[in-house]
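**Q** Quick one: sequence plus predicted model below, questions after.
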Amino acid sequence: MPTEILMPALSPTMEEGTLAKWLVKEGDTVNSGDLLAEIETDKATMEFEAVDEGRIGKLLIAEGTEGVAVNTPIAILLEEGESADDIDTAPQKGGDEKAKKADDRAAPSENAARSDAGSAPANEQPKSGTAAQGSAQSSTSTKSEKGDRVFASPLARRIAADRGLDLAAIQGSGPRGRIVKADVENAEPAASQAKPAASGAAKGVAMPTGASAEAVAAMFKDREYEEVRLDGMRKTIAARLTEAKQTIPHFYLRREVRIDRLMDLRAQMNEQLSERGIKLSVNDFVIKACANALQQVPDTNAVWAGDRILQLKPSDIAVAVAIDGGLITPVLRDAQQKSLSALSTEMRDLATRARDRKLAPHEYQGGSFSISNLGMFGVENFDAVINPPHGAILAVGAGVRKPVVGADGELTVATVMSMTLSVDHRVIDGARGAVLLKAIAENLEAPIAMLA
């Protein structure tokens, strides 16, 4: 029987993607592990592999198509002995019978309700009707006041909670009527469905969303402009940063550090490492300093998980990398255990593949702490927005030669670098944040200790 190949969920937060390129054509024979297509998510371009063998009977979605929802049929796979004539007459796997079985399995649970508070449940890949590798988009269900099940993605649930919307009153446009992000964003809160917002806003009051596209365009109708269409990455950045500034109680701690000893040590090490093709950057030292500091102040190595705090054991450091059209934060796992040269090599590899959009989801998801360094652009100081669910982010400025007062009271010149620690007050209190920033500064001012 012909089998549908479905649009995969290539990351836990993916709801739709762009079918960038087909790597097969109709009539091609494929085996398990063969590459079928290249799919663009909001963060990367990923290859999509077959898990079943057969012949491509029909390509349902043209390459270059944007906004293809997860679980949408994108191609038909024929088994031996089947022909294209079987496609229209055969019942499609993944139809009403599959939906009914999935609904029966998706009973609401306490854990599903908890996922609305901020952490998405683990994805489960349905085997029936799926002919390619990838994890299915997670979806949780609850019951409405009438007892009917309501299926919605974790992101849709979070937005609905923030805006005070009743999911039971929203018509879903996703597979099997599942409510997705667009459905919630386009819904208007009615008086009868207003609920308290999860963020603590006044009852029945939705989060401010700003002026509509039409209203803004009307302001500039007599001016010449070019409309820049948002891609998936830019939409995701806009949504996450808006969420961060609206829901995270930021506070900021600022400090300057003298990095003359660091610069001298870096020069000596680079001279010795040149034969191995390794060149340490100031950012490599900052990464190591933060990783060690999180071990020295372990209660700050934490993330916000909706109704609880998760305190991590390893120092998993996310580092912001500017790429075409936005930014991404690859994660250096177990950074406290790695040498400066290992961190430098790994960071260079992650940054290169990030700019080519070749990172796998596990390479840019997770972490408890972020670093954003704009010093290479001459920026002396700035404030960074926390990357949820991280507990803090360090903004690093340029090292600048400045006159300073020495320990003996004499005026001297030193290389000074400004740092700002943005902290989530729900996770880290002010005093603990200050202790963390002090530990980072001490590691940078006495860098030889980081080599011990």
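**A** Noted; the coordinates are in hand.

**Q** Every contact and neighbour count from this point should use C-alpha atoms.
**A** Noted.

**Q** ok, now which ones touch the residue lying closest to residue 295 once chain neighbours are set aside?
**A** Spatial nearest neighbour of residue 295, chain neighbours left out: residue 315 (7.1 Å); criterion: Cα to Cα, 6 or more residues apart in numbering. Counting by Cα atoms under 8 Å, 6 or more residues apart in numbering, residue 315 makes contact with 291-292, 294-295, 301, 333-336, 367-368.

**Q** here comes the other one, which I'd like you to weigh against the first:
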Amino acid sequence: MPHPLLMPKLGLTMTEGLLSEWLVTIGAQFKMGDTLFVVETDKVATEVEAQADGVLADIVVGPGQTVPVGAVVGSWTESAQEGPSGAIRILATPLARRMAAHQGIVLESVDGSGPGGRIKAADVEEAAKQHVPMSHSEATATAPEPVTAASQSGAMSDTVDLGMRSKPDSIHATMARRLTEVKQTVPHFYMSIDVQAAPLLALRAQRNQLTSATHLTLTHFLVAAVGRALRDTPRANRVWDHGDVVTYDSTDVGLAVNTERGLFVPVVRGAGNASLDEVSRRTANKVMDARDGKLSPDDSAGGAISISNAGMYKVKYLTPIINPGQAMILGVGSINQIFRPDDQGRPVLCQEMGLVLAADHRILDGVSGLHFLNCVVGYLEQPLKLLDGNP
């Protein structure tokens, strides 16, 4: 008897979802834990896994369709049969399969650490350290062929590399589409400023020398400073949503996190009303969840601003694109040493950090945007204010 597959409720505020991709075909067998289809919400793409072994019987909702939570998207039947020709099916996540094909790893040689021996991305990374090569026949079967002018004409001696085409995974495709839409529909404007970082670096170094203290990074100070600035300038804590202005009470701050699966932006809740140690703890937990693939759609929902910190990559300024559904994003560059004249005109070696604030002109104008940015700078240049136990 067929069992329905439903559009899951992936977050508290989710009412509908876009089914972006089916990863199994009608009649294909799957195991518990295999990814059946991918659902996109406002911020993230989520792989929906099978809760039991079975066979996909029908697809009701095709790729690209949006349906309400609870709607039937397909059906499956129970089956205890083996795969085609009695072959043993290797349990592996889609990401693990892509990584294995890219790195030439034989999946049969990888020990899976997931449920039922399912191979995860971390297992492939561990196998890659031992360099288990893929056989020539497997590599030929899985690797896409490069297209060259010579392969098309068969007569040219000087080939022109026309590149190699491949389809992006669902997470990459979601990110590309949403950022393109934001850049095309949100009127961005930008403000940049250099922060005197010497007091911040000195305080951080002294604070981290205390053995009982929480280890603080510059990102923790940035999240706290942006949160406090939202608290001090409530009119900046707003977003534009389909013709309405939505005002937030909670001083939530998103943080761009680069992972092996792509870029995610979890939100640190209440950053403007928490102590610096608590901000550090909340931020670390969100970063860990993002890198472990444990974020839910609710973890990336809400907030008027995000931070994209590229300071570790030796860049003076980063001019970012606003995260979908928000009104601002703060790009953070590296700390650079530069000579500046003092009050008497004598050169003084300074440590400066470049900030670029991208803002939605439907929410902020130049004056209000600069007021918010200068508020952030004030906390970073006088970081003792961020150590207050009762912000």
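**A** On my side now, so go ahead. Nothing here was measured: the structure is a model prediction, and the numbers come from that model.

**Q** Work out the TM-score between the chains.
**A** The TM-score (TM-score structural alignment, normalised by the length of structure 2) is 0.67; 296 aligned residues with a Cα RMSD of 3.5 Å.

**Q** any idea how far the residue nearest to residue 295 of structure 1 lies from residue 26 of structure 1?
**A** With distances taken as Cα to Cα, to the nearest Å, residue 315 of structure 1 is found 48 Å from residue 26 of structure 1.

**Q** go on, residue 35 of structure 1?
**A** Applying Cα to Cα, the value for residue 35 of structure 1 to residue 26 of structure 1 is 14 Å.

**Q** which of these two has more neighbours?
**A** residue 35 (18 against 14; other Cα atoms under 10 Å).

**Q** Make sure the more buried one is actually in contact with residue 46.
**A** No. Using Cα atoms under 8 Å as the test, residue 35 of structure 1 is too far from residue 46 to be in contact (10.4 Å).

**Q** Quick one: map the residue nearest to residue 295 of structure 1 onto structure 2.
**A** Matched across to structure 2, residue 315 of structure 1 falls on residue 251, judged by TM-score structural alignment.

**Q** center of structure 2 - which residue?
**A** residue 264 (1.0 Å; Cα atoms, centre = their mean).

**Q** OK, contacts around the aligned residue in structure 1 for that one?
**A** When structure 1 is aligned by TM-score structural alignment, residue 264 of structure 2 is paired with residue 328. Neighbouring residues of residue 328 of structure 1 by Cα under 8 Å, 6+ apart: 43, 320-322, 354, 364.

**Q** 6 Å - rerun?
**A** 320-321 (Cα atoms under 6 Å, 6 or more residues apart in numbering).

**Q** re earlier: can you give me the separation between the match of residue 315 of structure 1 and residue 375 of structure 2?
**A** Taken as Cα to Cα, the span from residue 251 of structure 2 to residue 375 of structure 2 is 14 Å.

**Q** mind checking the end-to-end distance for stretch 160-179 of structure 2?
**A** Per Cα to Cα, the first residue of stretch 160-179 of structure 2 is 32 Å away from its last.

**Q** ranges for the helices of the stretch 1-150 of structure 2?
**A** According to DSSP state H, counting those that start in this stretch, the stretch 1-150 of structure 2 carries its helices in the segments 94-103, 121-129, 136-142, 149-153.

**Q** Mind putting these into JSON lines with mean neighbour count and distance to residue 72 of structure 2?
**A** Shown next, in JSON lines, are those (neighbours: other Cα atoms under 10 Å; distance: least, Cα to Cα, whole Å):
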{"stretch": "helix 94-103", "mean neighbour count": "18", "distance to residue 72 of structure 2": "23"}
{"stretch": "helix 121-129", "mean neighbour count": "18", "distance to residue 72 of structure 2": "30"}
{"stretch": "helix 136-142", "mean neighbour count": "12", "distance to residue 72 of structure 2": "33"}
{"stretch": "helix 149-153", "mean neighbour count": "12", "distance to residue 72 of structure 2": "45"}
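
**Q** I'd like to know which of those lies nearest to residue 359 of structure 2.
**A** Proximity to residue 359 of structure 2 (Cα to Cα) singles out helix 94-103 among those, at 34.1 Å.

**Q** secondary structure class for the match of residue 315 of structure 1?
**A** coil (DSSP: H, G, I helix; E, B strand; the rest coil).

**Q** which residues touch the equivalent of residue 361 of structure 2 over in structure 1?
**A** Residue 361 of structure 2 maps onto residue 425 of structure 1 when the alignment is built from TM-score structural alignment. Counting by Cα under 6 Å, 6+ apart, residue 425 of structure 1 makes contact with residue 249.
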